[in-house]
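*Asks:* One predicted model, sequence on top.
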Amino acid sequence: MNKKQKRIEQITRLHSPLRCPICKGDLKVEDNSRLICSHLHSFDITKQGYINVLTHKVNSHYDKELFEARKQIITKTKLYNPLQQLIISHIKELSPGQMIADAGCGEGSHLHMILEKLNVTEQKYVGVGLDIAKEAVKMAAGNDDEWIWLVGDLANLPFTDHSVDVLLNILSPSNYQEFKRVLREGGIVIKVVPRPNYLFELRSALSKNNHYDNQEILQLFKEHFHVISQKSLHYTVELSSEEKKQLVKMTPLTWSGQENTKRLFIEGDHNQITVDLEVIVGKIK
């Protein structure tokens, strides 16, 4: 079974069809090669196995090198393992449904690893990853044969109303009006937000002014959703010099940093990296 066929198989498993981003009609599979709505708006399933449902051109600042580095950090180190385990426990405890959508999935590593662990015991979950960066989604589809990967806009999600059981939003921008539209009754949104000491060592190496406050982000979430869980994750993970090099490449925090400063961080003796995150789970009020 090729990538196109696997995507089609997963699309048919969704309990609601995808939605046309132009006319808002249902999208159905046609000729085993594309999605089409009743108004004949059509979106090809590419040979790489992703579907581009963007309705406008986007210039992303995020390039292939960044997403490759992100994949290496997420999949080859333990930097985000406790975060993924917490998300998995929330899904098992709080959601009886099957569709898990990652809004702002990047190259798909978080969604892939979460679904892989969830589906070890029961093959009931279907994953859909969406990001506005085509390069990231192309990479996600190339690395993962199982799930549905979409190039799309958070402000115009290609999901029908009340169709998503779990909506992940991991260190990514949000559109809460769209989130509330697509969440089904009883569905949950899991948002991951940096806390003040997130990647503290890297930020300290790059700038003396590294204060970060997440209170406005958390307050906005609480205005839109009923909070059913809010937990802080704080731990450190040791990274090698090569892994620190990938960390530098994967984050926009380093875009304005001097090359010499980055090199000193990578080659320095301090290898403990701090992860400091807020994981907040909400339901529609």
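*Replies:* Noted; the coordinates are in hand.
*Asks:* can we go C-alpha only for contacts and neighbour counts from here?
*Replies:* OK.
*Asks:* Need the contact partners of the helix or strand hosting residue 44.
*Replies:* Using DSSP states H and E, residue 44 sits in strand 42-44. Here strand 42-44 makes contact (C-alpha atoms under 8 Å, 6 or more residues apart in numbering) with 33-36, 51-53.
*Asks:* Check it against this one:
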Amino acid sequence: MLSKMEMNKLAMQESVALLACPICGGELIFNEPHSFVCPKHHGFDVAKPGYLHLLKQAHKTKYDQALFESRKKVIASGFFEKIIERLTEIIADINKKEIVIYDAGCGEGSHLAHVVNALQEMGRNVRSVGLDIAKEGVKQAARDYPGIVWTVADLANCPNQAETADVILNILSPSNYQEFKRLLKTDGFLLKVVPEANYLRELREFIYVDEKSSYSNESVIARLAEKLTVEHVERVTYKAPIAKALFADFLEMTPLGWHIEADKKSELLANPPEELTVDLQIIIANRAHLL
């Protein structure tokens, strides 16, 4: 039986044509036992437990292992289940023998892994690459979800070949639409998920006392439309139960919980809401009619 490291290395070898040197953009080839090199001899070793560090230079982020562990627990509870189901349905409509998916801002990998697993259960052939600048998240993804290509990468300089993605997932994450446009096949599309007005409304009203209890995504859509053509927009809204024992993890993973005052945080943890509003917008965008 293959180890996680071996499963991940095999996935990299099978998908090497999707990858590019982050320094010169050249094609990567695999060199035994565990490195990838480009024609200009830039080399990248497979790190334990099986991910590639494809950054021009090291980046330090505020996202630590505790945040990603909390994120995984919340996702595993089914909090985002309906949005992931809808994204999977959209991707499943693609009429191709093989679907190539990039998750730009994959974090600790749960969203991408769940989508890929669901598609494979439908009998679909999927190749997938997760990209995130936070090494701790990618390291955890490689450990928890072997068989996917996990890369530490900068979304402003994605280490992937042009026109190789059928789908780019971008879930509650920063974007670089110029890069997404470069990576998409001519018939590929971006699936971007952004908060709608009532997303986590219960938390916003408690923390901000109506000062910032709603969220507007108009500026996000405007920036996206400068580079890509918006094909379809839909809203997914539901109430998600959240266990009291999981609420500290929820505050750890969401930016809303990072700057909350200590007394308010204690009050919230002592008596958390039993459910939260999930109100998200799915934007489907493609390269059509754009130069």
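*Replies:* Ah, there it is. Quantities reported herein were computed from a predicted structural model and do not represent experimental measurements.
*Asks:* residues touching the most centrally placed residue in structure 2, list them.
*Replies:* The centroid of structure 2 falls nearest to residue 106 when counting by C-alpha atoms, centre = their mean (2.7 Å). Residue 106 of structure 2 is in contact with 112, 130-132, 137-138, 170-171, counting by C-alpha under 8 Å, 6+ apart.
*Asks:* hang on, the earlier thing: which of the contacts of strand 42-44 of structure 1 sits closest to residue 15 of structure 1?
*Replies:* residue 35 (16.1 Å; C-alpha to C-alpha).
*Asks:* contacting residues around the closest one?
*Replies:* 27-29, 42-45.
*Asks:* Looking at these, state which has the most neighbours.
*Replies:* residue 27 (25 neighbours; other C-alpha atoms under 10 Å).
*Asks:* how close does that one sit to residue 169 of structure 1?
*Replies:* 24 Å (C-alpha to C-alpha, to the nearest Å).
*Asks:* now swap in residue 264 of structure 1 and tell me
*Replies:* 33 Å.
*Asks:* These two - which one has more neighbours?
*Replies:* Remark: of residue 264 of structure 1 and residue 169, residue 169 carries more neighbours, 21 against 12, as counted by other C-alpha under 10 Å.
*Asks:* what kind of secondary structure is the more buried one in?
*Replies:* strand (DSSP: H, G, I helix; E, B strand; the rest coil).
*Asks:* That one contacts residue 176, correct?
*Replies:* No: using C-alpha atoms under 8 Å, residue 169 of structure 1 is not in contact with residue 176; the gap is 10.6 Å.
*Asks:* in structure 2, what residues pair with the next helix or strand after the strand holding residue 44 of structure 1?
*Replies:* Moving toward the C-terminus from strand 42-44 of structure 1, the next helix or strand (DSSP H and E) is strand 50-52. Aligned by TM-score structural alignment, strand 50-52 of structure 1 falls on residues 51-53 of structure 2.
*Asks:* in the superposed pair, what's the mean gap between that stretch and structure 1?
*Replies:* Compared with structure 1 after fitting, stretch 51-53 of structure 2 has a mean deviation of 0.5 Å; criterion: mean C-alpha distance after the TM-score superposition for structure 1.
*Asks:* ok so, going back, make TSV out of the contacts of strand 42-44 of structure 1 and add distance to residue 221 of structure 1.
*Replies:* Output for the contacts of strand 42-44 of structure 1, formatted as TSV (distance: C-alpha to C-alpha, whole Å):
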residue	distance to residue 221 of structure 1
33	38
34	36
35	33
36	34
51	29
52	28
53	27
